[in-house]
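Novice: would you be able to build a 3D model of this:
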Amino acid sequence: MSFSLAVVVPAYNEAQVIGTFHARLAGVLDGIDAACRVIYVDDGSSDETWPMVVALAEEDPRVAALRLSRNFGKEAAMTAGLDTADADAVVVIDADLQDPPELIPELIAQWLDGYDVVYATRGERDGETRTKKFTSAAFYRVMEKLSDTPLPRDTGDFRLLSRRAVEAMRGLRERQRFMKGLFAWIGYPQTSVTYHRDARHAGNTKWNYWRLTNLAIEGITSFSTAPLRMATWLGVSAAGFAFLYGLWVMFKVLLWGDPVRGYPTLMVVILFLGGAQLLALGVIGEYIGRTYAEAKRRPLYYIESRRGGLSCGGDSGKAGRE
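Specialist: Here you go, the predicted structure:
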């Protein structure tokens, strides 16, 4: 069976590893009987990533490269790659070699069996602290409980998508993007392949705990209204507690009287109610902020430069396509 394959590789400051990654990826593609294309998306790197990607495009006719006008973030870089890719199957993979390119033939085999999305699920995970593993596992399990869209556990962005799955992704133009959730939201037959995740080959991870926390908030607020519901129930609980406490104070005064006392209790009640209100306002503010960002309808990205032969599907290659 003859088919075309595109591999989308978002990259940000990956100069230390991009050469090794491409060598391994090229070896895998050499063994696949398909018309292959590799699309590197440089997300505004400040190191030598872009010159190295340009050199790869000059040496290997299968390589195409996009450079975004600034650092828009990995989610936007992946979107730019998916907008550009025109193939029967598209693989999304990071350049840090934690996700092995050698797994691609197995993803293709599952796709040929009829699945539209084949995602790689992490089994063993090298090079990560216990805290990182625990917080990652906890996030996926919390999302599983909160979201109406089933989100695969322990699964990153490494996956294969069929042409119709890519077309579906192109139709999702929201600004607050949580790609793992969007991949799951489109539906279609999906399956997983479990693999051993290696430690990062070189360089430093771009995902510190601050960025990971923001990504978790993005995912929860993008695919669940549970925080709003929790804020509502917190408000109801606080109001109920205040009402019952008010009844207790009234009966206590009627039965035993009440000299001027109770300052600590009064402060506790005031702080509790104030804290509950601020928490609820904070949750509501998160959703309002996201609504504000969507209402502005700014483009998701702008492309500064292109190198290599790019074959675009329809109008999907437009910079910052709506």
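Novice: C-alpha from now on. contacts and neighbour counts both.
Specialist: OK.
Novice: tally of neighbours for residue 31?
Specialist: If you count neighbours by other C-alpha atoms under 10 Å, residue 31 ends up with 9.
Novice: ok, so what distance separates it from residue 2?
Specialist: Counting by C-alpha to C-alpha, to the nearest Å, the gap from residue 31 to residue 2 is 14 Å.
Novice: one more, so I can put them side by side:
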Amino acid sequence: MQTLTVVVPVYNEVEVLPAFHCRLSDALAQLDVDGCVLYVDDGSDEACATKLRELAQENDDVGLLVLSRNFGKEVAVSAGLDHAQGDAVVLIDADLQDPPELIAEFVQQWRAGYDVVYGQRTERRGDSAFKRTSASGFYRLLAMLSDVDIPRDVGDFRLLSRRAVEALKSLPERHRYMKGLYAWIGFPQVGVPYVREPRASGDSKWNYWRLWNFAMEGITSFSELPLKVATYLGMLVSSFSFLYGLFMIVRTLIWGNPVPGYPSLVVIVLFLGGVQLMCLGVMGEYLARTYTESKGRALYFTREFHPPRD
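Specialist: Below is the predicted model of the structure:
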């Protein structure tokens, strides 16, 4: 019989864990596969950590991987993939925004020959209008900037075949934008549309500042275009400056040198300073990621690992 592991990254989700585990267990029971669950505790508080240990102790088909601290969701997902066994691996969050019942459709598509089967959101219920609009705009911007065809309106909710998992495990980078890496590895991929529900309980850990940094991570990880834009913008400003200099020389020779306008001078200086700072900021983002990669630190450390007993 084929085997399937469901990897669930968790960070302070104690309120929703019982309901989530119940729905996930029911969904796995309907499948003709040997399924198990691996929870990844990404440095949760004591209440959530205790609940995860209870689930692992009470259920033979539940494993628990505890990281040494909170490393972030992208690293928690990577850790889960490193420790997950089975012919296929499903990634899903514990907040019940992604329906566990859709895993059955994922398995069907996987058996049809697809290595990556992802859930594609047709509607995002519970999100504010600003969050829906900004998320949609980001996915479309990333699609235009990136050399890799990254599907739009797609999260981590997906199924990965064993060879797709092994391909992801072989990637060494520490700045990990997983949605881009899923697309970068290639292999046959297909989307399954679904409606994303509001959180069943608790609050999202993704505030707008973290989402902004996450967007920067995605853009700098899969596109060199910002660096090229900085270069082209510098060339364009230099060209305009040269032409304006020629204009001022000709004007002075023909009409003399009247009293220069102070406001226009301030505007030009501030504009050029802003362009320079923006270009330095773009280069700094890429330089910071190069610096991090060059240190070669471990992606994460594991405090405990209890594999499923089945």
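Novice: for the stretch 151-300 of the second structure, which segments are assigned as strands?
Specialist: Using DSSP state E, counting those that start in this stretch, the strands of the stretch 151-300 of the second structure run over 154-161, 189-196.
Novice: so which of the ones you listed is nearest residue 79 of the second structure?
Specialist: Smallest distance to residue 79 of the second structure across the strands of the stretch 151-300 of the second structure (C-alpha to C-alpha): 14.0 Å, for strand 154-161.
Novice: got the angle for that closest one vs strand 189-196?
Specialist: Angle of strand 154-161 of the second structure versus strand 189-196, following axes from the mean of the first three to the mean of the last three C-alpha atoms, to 10 degrees, is 130 degrees.
Novice: distance from strand 154-161 of the second structure to the first structure after superposition?
Specialist: Taken over the aligned residues, the distance from strand 154-161 of the second structure to the first structure averages 0.3 Å (mean C-alpha distance after the TM-score superposition for the first structure).
Novice: now for that strand, which elements pack on it?
Specialist: Other elements packing on strand 154-161 of the second structure under the criterion 3 or more C-alpha pairs under 8 Å, 6 or more residues apart in numbering; DSSP states H and E are strand 88-91, helix 103-111, strand 116-124, helix 178-184.
Novice: how near is residue 30 of the second structure to residue 115 of the second structure?
Specialist: Using C-alpha to C-alpha, which is the criterion applied here, residue 30 of the second structure is 21 Å from residue 115 of the second structure.
Novice: check residue 178 of the second structure too.
Specialist: Using C-alpha to C-alpha, residue 178 of the second structure is found at 16 Å from residue 115 of the second structure.
Novice: neighbour-wise, which of the two wins?
Specialist: Applying other C-alpha under 10 Å to residue 178 of the second structure and residue 115 shows that residue 115 carries more neighbours, namely 22 against 18.
Novice: so what's that one up against?
Specialist: If a contact means C-alpha atoms under 8 Å, 6 or more residues apart in numbering, then residue 115 of the second structure has 159, 160, 161, 163, 164, 187, 188, 189 as its contacts.
Novice: can you put these in TSV and add neighbour count and distance to residue 253 of the second structure?
Specialist: Shown next, in TSV, are the contacts of residue 115 of the second structure (neighbours: other C-alpha atoms under 10 Å; distance: C-alpha to C-alpha, whole Å):
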residue	neighbour count	distance to residue 253 of the second structure
159	30	72
160	26	71
161	23	74
163	14	72
164	19	69
187	15	67
188	13	68
189	18	67
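Novice: spatially central residue in the second structure, please.
Specialist: Of all residues in the second structure, the one closest to the mean position by C-alpha atoms, centre = their mean is residue 177, 4.5 Å from it.
Novice: that residue contacts residue 218, doesn't it?
Specialist: Yes. Taking C-alpha atoms under 8 Å as the definition, residue 177 of the second structure is a contact partner of residue 218 at 5.5 Å.
Novice: now the helices for the stretch 1-150 of the first structure?
Specialist: 18-30, 49-59, 74-84, 104-112, 130-146 (DSSP state H, counting those that start in this stretch).
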